[in-house]
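Asks: Just to be clear, the model below is a prediction. Sequence and coordinates:
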Amino acid sequence: MIELNRILGANYFFFYNYSASPNIDKVLEHYSNRGLVKVIQWRLPFPVTIVNMTTEEIHYYGQLAVINDCVYRNKGASSFVVNQDIDEFIIPRKQNNWSSMINTLPTKRQNFMFRSAFFRKDWSDVNQSDLSSEDRLLAERYMSVTILKQVREDVVFPAYTRSKWMARPECIEVAGVHNIHIRKNVVKCKTYVLLLAEGLLHHYRSLRNEWK
């Protein structure tokens, strides 16, 4: 997840950790020591459970608080903030990275929204002919779904439904999971919804996913 996003243009990562396995902790520690990751231990003032969540949970462990905390930490520090889950990737359709993609988009827009599609992990891997045997072995060894799973569902969700965004933090007053709720300046901080030919949010999941 980290390496692909670095290729795409991310320079720094914030992880809000409610719980993680020892292996994940080691990976995060490795990147933290390299100056690429900040891990914020995230706790809510009451117990939560990952199974059979009730209406007493604060919207899946306080996502809105997490997102806005990240936005405000990056004001004056980052050109853009990118909001996506660990199983999601914002993929340019014509360029090789986010910076090149943004340079082709309307210059008067400061917030960019990406529509989402499911790339199914329970479907067959990419055809043998599309990967060299060496590349396939590496992808299988590291369980790289972004290489092995290249077929998506036909449905592309409309904007504001499962979409994710990248935006200039100075333009955000209140951020949401799928869009910017309140902009600092409605004239200067307009949102541009990318065409499918420009960019797409790849969401890698199985049919029976633990989270809806």
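Replies: Happy to help now that I have it.

Asks: okay, CA-based contacts and neighbour counts for the rest of this
Replies: Will do.

Asks: In this structure residue 161 contacts residue 177, no?
Replies: No. Applying Cα atoms under 8 Å as the test, residue 161 and residue 177 come out as separate, 9.9 Å apart.

Asks: if you count what's nearby, which of those two comes out ahead?
Replies: Using other Cα atoms under 10 Å as the criterion, residue 161 and residue 177 rank with residue 177 on top: 20 against 14.

Asks: List the contacts of the more buried one.
Replies: Residue 177 sits next to 63, 64, 67, 83, 164 when contact means Cα atoms under 8 Å, 6 or more residues apart in numbering.

Asks: mind running it again at 7 Å?
Replies: 64, 164 (Cα atoms under 7 Å, 6 or more residues apart in numbering).

Asks: That one: what secondary structure?
Replies: Taken by DSSP: H, G, I helix; E, B strand; the rest coil, the conformation at residue 177 corresponds to coil.

Asks: Equivalent analysis for the one 4 residues further on, please.
Replies: Applying three-state DSSP to residue 181 yields a three-state assignment of strand.

Asks: where do the helices sit along the protein?
Replies: 2-8, 22-33, 59-74, 98-103, 133-141, 145-148 (DSSP state H).

Asks: is it true that residue 206 touches residue 120?
Replies: Yes. Between residue 206 and residue 120 there is a contact under Cα atoms under 7 Å: 5.2 Å.

Asks: Included below, for side-by-side comparison, is a second structure:
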Amino acid sequence: MNRILGAEHFVVYNYSISPAVDQILQRYQQDGLVTVLPWPLPTNQVFYFGQKSALNDCVYRNRNISRFIVVVDTDEFMIPTNHSNWMEMIAATSPQEYDVSTFVHSPNTPKKAHTKTGCFIVRSSFFSASSRANWTSLPSKFSFTEKEKHNILKYNIQTLSQFLRSTVFPPYQRSKYIARPDLIYNIGMHLVHTFVDSSSCTVVSNNVSLVHHYRELDRRTSQSFPLNITDTSILRFKSQLYPRVMEKFKLFPNIFK
């Protein structure tokens, strides 16, 4: 999904992974798509596996290489509601600063007005991570063939089977973001803490984009944030997403049987 939305490279900080995941990551490294960095920090000496250190390492590692970095967890997807990709979303959110026609494979700043928006905050909501599909809640215009349904359930493709979400969290609470590494001094999980200049964060309207966070909710959380809103925005990408995912499964027949 992230590739469809515009991601060109991924940085993975490896604290601990299974042999199967290691095999998959090795293949993506060979393809030049992923950089895997060992991250065996002592958990009794750092907070939450050294997450903040990893994030800031990613910023400085990508400075003068990537124009933007996208901060999301592996169970989260930053989905534009109407735009085709993240770059179109950014250009629409800050049209006076960013011209989508200037987004080429270069770290150089777009030649437009002086950039003041160095971070785009996207609000978050919970989606179910259940292995049971809830296709019955979908409008009739969204259809799946029986083969598609079979494969989606077989491989537990949650992005194409879970469409009930919670209410949207306020900005900076569970939110994730897209940021300019050349403008950043220090970041956290949900926002940029310090810029190198007078740049600032812009909160993207949840009508423009939303983080879909697929996770199992405990009883207390599910009572506080019931999944009772149907959201089919990701289905705009189904025709691209489904065949791509199925092709990737075929690369690892000994893992995905």
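Replies: Structure received. Remember, it's a predicted structure, so these values are computed and weren't measured experimentally.

Asks: Could you tell me the TM-score of the two chains?
Replies: Once superposed, chain against chain, the TM-score is 0.86 (TM-score structural alignment, normalised by the length of the first structure); 194 aligned residues with a Cα RMSD of 1.7 Å.

Asks: Mind putting the helices of the first structure into TSV with mean neighbour count and distance to residue 90 of the first structure?
Replies: Listed next are those as TSV, based on neighbours: other Cα atoms under 10 Å; distance: least, Cα to Cα, whole Å:
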stretch	mean neighbour count	distance to residue 90 of the first structure
helix 2-8	14	8
helix 22-33	13	21
helix 59-74	16	17
helix 98-103	15	8
helix 133-141	13	20
helix 145-148	18	12
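
Asks: and residue 176 of the second structure, how many neighbours?
Replies: If you count neighbours by other Cα under 10 Å, residue 176 of the second structure ends up with 28.

Asks: What segments of the first structure are strands?
Replies: Assigned by DSSP state E, the first structure shows strands spanning 13-17, 37-41, 81-83, 88-92, 109-114, 116-120, 152-156, 164-167, 172-175, 180-183, 190-193, 199-205.

Asks: which residues touch residue 6 of the first structure?
Replies: No contacts exist for residue 6 of the first structure under Cα under 7 Å, 6+ apart.

Asks: Show me what it aligns to in the second structure.
Replies: The alignment partner of residue 6 of the first structure in the second structure, by TM-score structural alignment, is residue 3.

Asks: Over to residue 82 of the first structure?
Replies: Under TM-score structural alignment, residue 82 of the first structure pairs with residue 70 in the second structure.

Asks: Quick check: closest non-adjacent residue to the residue most central in space within the first structure.
Replies: Residue closest to the average C-alpha location in the first structure (Cα atoms, centre = their mean): residue 84, at 1.9 Å. Spatial nearest neighbour of residue 84 of the first structure, excluding adjacent residues (Cα to Cα, 6 or more residues apart in numbering): residue 164 at 6.0 Å.

Asks: Counterpart of residue 97 of the first structure over in the second structure?
Replies: Alignment note (TM-score structural alignment): residue 97 of the first structure maps to residue 85 of the second structure.

Asks: show me the contacts for the residue nearest to its match when sequence neighbours are not counted.
Replies: Among residues not flanking residue 85 of the second structure along the chain, residue 5 sits closest, at 4.3 Å (Cα to Cα, 6+ apart). Contacts of residue 5 of the second structure were listed using Cα under 7 Å, 6+ apart, and they are 84, 85, 86.

Asks: Which position in the second structure pairs with residue 17 of the first structure?
Replies: Taking TM-score structural alignment, residue 17 of the first structure has residue 14 as its aligned residue in the second structure.

Asks: no, scratch that, I was asking about residue 59 of the first structure
Replies: With TM-score structural alignment as the criterion, residue 59 of the first structure pairs with residue 47.

Asks: Tell me the counterpart of residue 72 of the first structure in the second structure.
Replies: Match for residue 72 of the first structure (TM-score structural alignment): residue 60.

Asks: Quick check: the gap between that match and residue 69 of the second structure.
Replies: For residue 60 of the second structure, the distance to residue 69 of the second structure equals 11 Å [Cα to Cα, to the nearest Å].

Asks: Find residues that contact each of these two.
Replies: Common neighbours of residue 60 of the second structure and residue 69 (Cα under 7 Å, 6+ apart) are residue 181.

Asks: So for residue 206 and residue 120 of the first structure, which sits in the more crowded spot?
Replies: residue 120 (20 against 13).

Asks: so who does the more buried one touch?
Replies: 149, 152, 204, 205, 206, 207.

Asks: And it? What does it align with in the second structure?
Replies: Match for residue 120 of the first structure (TM-score structural alignment): residue 128.

Asks: now swap in residue 168 of the first structure and tell me
Replies: Counting by TM-score structural alignment, residue 168 of the first structure lines up with residue 180 in the second structure.

Asks: Equivalent analysis for residue 208 of the first structure, please.
Replies: Under the alignment (TM-score structural alignment), residue 208 of the first structure pairs with residue 218 in the second structure.
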